[in-house]
Each structure stands twice: as C-alpha cells, then as structure tokens.
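Visitor: how would this look folded up:
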Amino acid sequence: MTSAPHHDGPSDPHDNTTPLLDALAEQPPDPIPLLSTLRLLSHDAAARAARLLAGQGTPRLETGPDIARFLTMHGTTHLDTAARHLGLTPPEVRHLIAAYEHGGEHGAIVYLTPCPASHEALQQARDALQRLRPSPHTALDQQDNRLTDVPARVQIRFGPDHRWYPYRNSFSAWQPAPGPDPDPATAYKSARAALRSRTLRP
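Guide: Just a heads-up that it's a prediction; the model follows:
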C-alpha cells in the first residue's frame, strides 16, 4: 500500500516566489497597459490594501481623489493619461495633486466639485472675511460653496468636512493653497499668505 506524501506543514506564504507580473518579460498586446504600469498598479493596490487592513485610509475613494492620491504617491509619469481620463488639462491635474497634498481626499473633492454649503455657513464666512479684506467696500463674490475676494485675488471654498479651503489666483487660474481650516478667517489669511509668497518668489 502506497503511503500518502509527507508534508512538514502548511506552505509558507512568504516563500519568495516571484510575483506573476515580475516574472513576465514580454509586453502585453494593446490595449493592455505596459508591464511597468501594471506592476505599479499592482504594488499600489497591495499597499493600499495593507493600509486599509491597518485601519488607515478610506475604503472607497471617488475617481478624481483616487487618481490624485496615486499621482501624489507615485509621481507624475502618468499625468497626461490622468488628464485625459478626468477631462482636465495637465496644469489642472497638477492643481488637483496640490489640492490632495494640502487637504487629502476632501481637498481633491473641493477642487473638482462644488460642495453644498448652508446659507448660515456662507453668511458667517462673509462676516468674518469682511473685517480682513483690504478692499472692504467692494463686493464679495459668492458662487455655490465659494467666496471670492476678486480685488485681493483670493478665494475660500467650503468642503464636505466643514473646513474652508484657501485658493489664490495665479496666472488667471485658481490654485489650491495650504491651510484648510474650520475657521473661514484663518483660511482667508492662508490664501493671502500663499499669494504673497508667490508674489515675492524670485
């Protein structure tokens, strides 16, 4: 009678087996992405899964914020592809990356989409900003969740996390600035500081 094969124990999941994608040498046919891209996506998915298992990160990100996260972590090699996918220009994608760097997922959402803001929150913000504006006699523009001080070239946007996100107008484009804050006055000051920093830069 033949005895069953002997096993010393369960197989080791960390036995240094070469991952499938790393073992491939030939590029896949179109329209499958290049091997380098597939490997990057695979490693990114594994790292994100590990963070989720550790209780970090958001289980489901919207497409825009997730692309911003990916580019922030892995560089801008695929920036043009991301721009085409999102319907943005490459400079706008760079602004999206900055929004994510300054405010995470919510920062990216605020850059891409107007978020609901109550009349009370907007009015309180208007009152707070009025005392700080260099030209208080000019009108403060309001559109959706955005309050814009046109003469000062700064703007604040209300986010889904109830923070105000500062923006500065540079080269005729609204660009995210660091310093989101629940206090609209603080966010406004951050926007002014970012604009001054840009103006003074050699």
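
Visitor: from here on, contacts and neighbour counts on C-alpha atoms
Guide: Fine.

Visitor: let me know the next secondary structure element after the helix ranked longest in the chain.
Guide: Longest helix in the chain by number of residues (criterion: DSSP state H): helix 90-112. Next along the chain after helix 90-112, taking DSSP states H and E as the criterion, comes helix 119-130.

Visitor: what packs against that following helix?
Guide: Judged by 3 or more CA pairs under 8 Å, 6 or more residues apart in numbering; DSSP states H and E, the packing partners of helix 119-130 are helix 184-200.

Visitor: touching the helix it packs on from outside, list them.
Guide: Residues from elsewhere that reach helix 184-200 (CA atoms under 8 Å, 6 or more residues apart in numbering): 125, 128-129, 132, 152-156, 163-170, 177-181.

Visitor: if we use 6 Å, what do you get?
Guide: The contact list for helix 184-200 (CA atoms under 6 Å, 6 or more residues apart in numbering) reads 125, 128-129, 154, 164, 166-168, 179-181.

Visitor: for the longest strand anywhere in the chain, list every residue counted as buried.
Guide: Across the chain, the longest stretch assigned as strand under DSSP state E is strand 164-170. The neighbour-count check on strand 164-170 (16 or more other CA atoms under 10 Å) flags 164-169 as buried.

Visitor: another for comparison:
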Amino acid sequence: MPEGAPVVLSVPAAEGVDPEALELLATDAAARARQLLTGEVPDLARRPDAVRYAATYPVAEAQLRPLVDGLDRAVAAWRNGGEQGLRVLETTWQPPMSHRARADDALASVAEGEVTVERNHWTMGDLQLRLGRDNRWYPYRDQSGEWWPAAPPQPDVTAALITVQA
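Guide: This is a model prediction of the structure:
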C-alpha cells in the first residue's frame, strides 16, 4: 500500500445497524489508531487509549511500549479494573473521614501487622489496598519496590484484602 493511502476496512453489516454509521465509526477508529501510533495525540489523551488498546490486544503491546511510560503496570491496572483501575494506579485523593473510619475498623480485625494510611492507600507490609472514587477497593502487591495491581477491585475492603492475600 502506498504511503499516505487510505486504509480500506471491511466491516460486515449487522442487523439493525446503519451501514453508513458503522463505516463512519470504523473510519474514525482507524484515524485515531494512526494518531496514537504516530504520536500525533498529546500524551494525556493518548495514554488511556494506548493502555486500553494494549490491554485488549496484547499483540500491540510491543508497538505501544515506546509511547507509554510504565505500560506493563498500566495494562495490569486496566485488565483488573478498566479505566477506573488505571485512574487508581495513577492518582491519589483524600477520601472522606467516614470512609477511612469504616476501612480502619474493618482492617483492624483482619489485617496482620501495622496498617499505614496515606490518602486513599492502606498499606500492610507488601500488600496495599487503594480506594477508588467508585468506592471499590483495588488490591496491590509490592513487586521489587513498585506497587502492582494484584486482582480485580472489590466492593468491600475485607474482601479485597482476602483476595490479595490468597
């Protein structure tokens, strides 16, 4: 295919789907993919798309790795918790005191050793639970000094701890 030539996509028609709308969406997706792979999209906008794509299509990870710092951890976060999982990996926030009090009470009865709390992170040795803004608990495990997503999020702090301890 000559450089700069448009990519022709063959998308089978689906019952009840407007073929022109499908063609428009496929064309838009192809254009976004080109922008993603050529670096035409700013880093902030590119990162979630690149992580989602790498998590969904593992064959693309090698091509996307130079474009995204920490892609492996980000892909693990996405695979465990989707877009919110990536947000939990990359941002912190201060939960209301009521959330902290409930978590502290629950962990006091099941956590082994000291529990330290910093913003939305509850750390117990090499295990960490992060409270997402969606009120789900994201389990993490320390791997060589970096916190890695360890399992899918749980609605309950105790369930999340049990998941990551298993």
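
Visitor: could I get the TM-score for this pair?
Guide: Both chains were compared after superposition, and using TM-score structural alignment, normalised by the length of the second structure their TM-score is 0.69; 131 aligned residues with a CA RMSD of 2.5 Å.

Visitor: follow-up on the earlier one: so the longest strand of the first structure corresponds to what in the second structure?
Guide: Under TM-score structural alignment, strand 164-170 of the first structure corresponds to residues 137-143 of the second structure.

Visitor: that stretch vs the first structure, average distance?
Guide: Relative to the matching residues in the first structure, stretch 137-143 of the second structure has an average distance of 0.7 Å after the fit, by mean CA distance after the TM-score superposition for the first structure.

Visitor: how about residues contacting that stretch?
Guide: 126-131, 147-151, 153-154, 157, 160, 164.

Visitor: before we move on, back to that, can I get the contacts of helix 184-200 of the first structure in a markdown table with distance to residue 75 of the first structure?
Guide: Listed next are the contacts of helix 184-200 of the first structure as a markdown table, based on distance: CA to CA, whole Å:
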| residue | distance to residue 75 of the first structure |
| --- | --- |
| 125 | 36 |
| 128 | 38 |
| 129 | 36 |
| 154 | 28 |
| 164 | 27 |
| 166 | 24 |
| 167 | 23 |
| 168 | 24 |
| 179 | 23 |
| 180 | 24 |
| 181 | 27 |
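
Visitor: now for these, which pair is the farthest apart?
Guide: Within the contacts of helix 184-200 of the first structure, 128 and 168 form the most distant pair, 18.1 Å apart (CA to CA).

Visitor: in the second structure, what residue corresponds to residue 185 of the first structure?
Guide: Using TM-score structural alignment, the partner of residue 185 of the first structure in the second structure is residue 158.

Visitor: what do you get for residue 66 of the first structure?
Guide: Using TM-score structural alignment, residue 66 of the first structure sits opposite residue 49 in the second structure.

Visitor: what are the buried residues along stretch 80-95 of the first structure?
Guide: Across stretch 80-95 of the first structure, burial judged by 16+ other CA under 10 Å covers 82-83, 90, 92-95.

Visitor: what about residue 122 of the first structure, how many residues nearby?
Guide: Counted by other CA atoms under 10 Å, the residues lying close to residue 122 of the first structure total 19.

Visitor: what about it, distance to residue 196 of the first structure?
Guide: For residue 122 of the first structure, the distance to residue 196 of the first structure equals 25 Å [CA to CA, to the nearest Å].

Visitor: thinking again about what came up before, tell me the one among the contacts of helix 184-200 of the first structure nearest to residue 114 of the first structure.
Guide: Distance to residue 114 of the first structure across these (CA to CA) is lowest for residue 164, with 12.3 Å.

Visitor: which one is the closest one nearest to, not counting chain neighbours?
Guide: residue 158 (4.6 Å; CA to CA, 6 or more residues apart in numbering).

Visitor: doesn't residue 145 make contact with the one you found?
Guide: Yes. Shown here, residue 158 of the first structure and residue 145 form a contact pair, counting by CA atoms under 6 Å, at 5.3 Å.

Visitor: looking at these two, which is more packed in?
Guide: Higher neighbour count among residue 158 of the first structure and residue 145: residue 158, with 28 against 20, using other CA under 10 Å.

Visitor: same for the helix or strand containing residue 21 of the second structure, what does it pack against?
Guide: Assigned by DSSP H and E, residue 21 of the second structure belongs to helix 19-38. For helix 19-38 of the second structure, there is no helix or strand it packs on, judged by 3 or more CA pairs under 6 Å, 6 or more residues apart in numbering; DSSP states H and E.

Visitor: tell me which residues in that helix are buried?
Guide: 23, 26-27, 30, 32-33, 36.
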